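A.B. asks: The sequence isn't on hand, but the structure is:
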């Protein structure tokens, strides 16, 4: 089994072995409390990169938004639709498979295979568990790719900050300098909100969860 988060096999193994500590049992509190800061129109289409089977999707749908996402693991996407109690239509788009239902489109495959034409128009990006999952060398390419395929759609970005010497990622620590390195040439960055991770990251490392608004 690969121990390199840049290797797709690393994530496939995590899902197959149910080692998904990054999956939260309910929608993220910072999302619920602060998404309004983006001033999105009712019915806005929100893109979630590396979305897994996050409960955030169900919450966004309940708020009247349309959701699209991309996820490497087919298993995760199948579990997502099971959790939503929805049977998706499945179609193939180049190297990506698309799972679609009312107000939701999730692509399975490599995020770097996703193009503007396949993705379609989106009004915003919500990144909670994607950037923090990527090794440092991959992040600039990822950030540039997201900006390109979404037409620099505004972004609601949640990052962890902690002493990286105390624990190997993922999730990795992403501080203000790292956000600026990845997105500073493309977006105006606003440090919008933060809260301490209750009980520490993975139950042991003091950490802060921070919301960045990118416009």
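C.D. replies: Sure, I can see it. It should be emphasised that the depicted structure is a prediction, and the values quoted were computed from it without experimental measurement.
A.B. asks: For the rest of this, base every contact and every neighbour count on C-alpha atoms.
C.D. replies: Will do.
A.B. asks: Point me to the helix or strand that includes residue 145.
C.D. replies: For residue 145, the element it lies in under DSSP states H and E is helix 139-150.
A.B. asks: tell me the SS of residue 82?
C.D. replies: Applying DSSP: H, G, I helix; E, B strand; the rest coil to residue 82 yields a three-state assignment of helix.
A.B. asks: ok, now which ones touch the residue nearest the centre of the chain?
C.D. replies: Among the residues of the chain, the one closest to the centroid is residue 127, at 3.6 Å (C-alpha atoms, centre = their mean). Counting by C-alpha atoms under 8 Å, 6 or more residues apart in numbering, residue 127 touches 48, 49, 155, 156, 157, 158.
A.B. asks: from those, which is closest to residue 101?
C.D. replies: Of all the contacts of residue 127, residue 48 has the smallest distance to residue 101: 15.9 Å, by C-alpha to C-alpha.
A.B. asks: Check for me that the closest one belongs to a strand.
C.D. replies: Yes. The assignment for residue 48 by three-state DSSP puts it in a strand.
A.B. asks: and the comparison structure, right after this:
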């Protein structure tokens, strides 16, 4: 899946993946991360999600990565924040107090540039990528965040009935990507109301991934 696919989605405003409110599974299960106010979360492939505003309003700091600069500009407009923009390596950084969004290919984001994060919230990154890219992304995410604990949202459905994204990522695949680094806890499974994109039955799942290195 080429970068131009996502740039085109944003240009055409084909962003059905963008919810109009904070994700209810985040709201319900966020406390399971055990964070304190001021802690910094990383949201990969964040778009202009309203989850960022929800986190900022509750006193948390946010870092994000997003391929589309258009999405990031709209995010800051939505937040009513005038960001500082600078270049860091292959990426642009839009920043303001308690928020840093890196624009470009997430695989070019280094641990040093990202800085420390207390947790990851992956709502729409893993499921946005085809399988081979998911493997590279998951490995990179563990490395760049120092295996910080995660809340991860996935979809499970018959991939033959509908092409992604979002792609089907079943329980076995979650384990393939993350079981070496994390203890995997499935917190909740809900049926997608009306089916995924109205085309086929699907389940949405939220996982808590607890770092084995931190537990040790």
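C.D. replies: Alright, I've got the coordinates. Remember, predicted model here, so these are calculated numbers, not experimental data.
A.B. asks: And the TM-score between them?
C.D. replies: Once superposed, the chains reach a TM-score of 0.96 (TM-score structural alignment, normalised by the length of structure 1), with 210 aligned residues with a C-alpha RMSD of 0.8 Å.
A.B. asks: what's the closest of the contacts of residue 127 of structure 1 to residue 174 of structure 1?
C.D. replies: Nearest to residue 174 of structure 1, judged by C-alpha to C-alpha, of the contacts of residue 127 of structure 1 is residue 158 at 9.4 Å.
A.B. asks: which position in structure 2 aligns with that closest one?
C.D. replies: For residue 158 of structure 1, the aligned position in structure 2 is residue 153, judged by TM-score structural alignment.
A.B. asks: That match - nearest residue in space that isn't next to it in sequence?
C.D. replies: residue 206 (4.5 Å; C-alpha to C-alpha, 6 or more residues apart in numbering).
A.B. asks: Now do the same for the residue nearest to the centre of structure 1: its match in structure 2.
C.D. replies: Counting by TM-score structural alignment, residue 127 of structure 1 lines up with residue 122 in structure 2.
A.B. asks: Can you tell me how far its match is from residue 25 of structure 2?
C.D. replies: Residue 122 of structure 2 sits 12 Å away from residue 25 of structure 2, going by C-alpha to C-alpha, to the nearest Å.
A.B. asks: do residue 103 of structure 2 as well
C.D. replies: Going from residue 103 of structure 2 to residue 25 of structure 2 by C-alpha to C-alpha gives 26 Å.
A.B. asks: which one of these two has more residues nearby?
C.D. replies: Taking other C-alpha atoms under 10 Å, residue 103 of structure 2 and residue 25 do not tie; residue 103 has more neighbours (24 against 19).
A.B. asks: Give the equivalent position in structure 1 for the more buried one.
C.D. replies: Checking TM-score structural alignment: residue 103 of structure 2 goes with residue 108.
A.B. asks: so that match touches residue 72, yeah?
C.D. replies: Yes. Counting by C-alpha atoms under 8 Å, residue 108 of structure 1 does reach residue 72; the two are 5.3 Å apart.
A.B. asks: so residue 177 of structure 1, which of the three states?
C.D. replies: Look at residue 177 of structure 1: counting by three-state DSSP, its state is helix.
A.B. asks: who's in contact with it?
C.D. replies: Residue 177 of structure 1 makes no contacts at all, as judged by C-alpha under 8 Å, 6+ apart.
A.B. asks: mind checking how far it is from residue 137 of structure 1?
C.D. replies: Counting by C-alpha to C-alpha, the gap from residue 177 of structure 1 to residue 137 of structure 1 is 15 Å.
A.B. asks: Would you mind naming the helix or strand containing residue 212 of structure 1?
C.D. replies: strand 208-214.
A.B. asks: That strand maps to which residues in structure 2?
C.D. replies: Here strand 208-214 of structure 1 aligns to structure 2 at residues 203-209, judged by TM-score structural alignment.
A.B. asks: ok now that stretch, how far from the chain's centre?
C.D. replies: Centre-to-centre, stretch 203-209 of structure 2 and its host chain are 13 Å apart (C-alpha atoms, centre = their mean, to the nearest Å).
A.B. asks: ditto for stretch 25-42 of structure 1
C.D. replies: The mean C-alpha position of stretch 25-42 of structure 1 is separated from the chain mean by 14 Å, C-alpha atoms, centre = their mean.
A.B. asks: Mind listing residues that contact it?
C.D. replies: By C-alpha under 8 Å, 6+ apart, the surrounding residues in contact with stretch 25-42 of structure 1 are 54-59, 64-65, 123, 154, 156, 193, 211, 213.
A.B. asks: let's see it at 10 Å
C.D. replies: Residues from elsewhere that reach stretch 25-42 of structure 1 (C-alpha atoms under 10 Å, 6 or more residues apart in numbering): 46, 54-60, 63-66, 123-124, 126, 128, 154-158, 192-195, 209-211, 213-215.
A.B. asks: aligned partner of residue 8 of structure 2 in structure 1?
C.D. replies: Matched across to structure 1, residue 8 of structure 2 falls on residue 13, judged by TM-score structural alignment.
A.B. asks: Which stretches in structure 2 count as helices?
C.D. replies: For structure 2, the helices defined by DSSP state H cover 3-11, 24-29, 51-57, 69-79, 111-114, 131-144, 171-178, 212-215.
A.B. asks: after superposition, how close is the fifth one to structure 1?
C.D. replies: Its aligned residues in structure 1 lie a mean 0.5 Å from helix 111-114 of structure 2 after superposition (mean C-alpha distance after the TM-score superposition for structure 1).
A.B. asks: Now for residue 69 of structure 1, how many residues are close by?
C.D. replies: 24.
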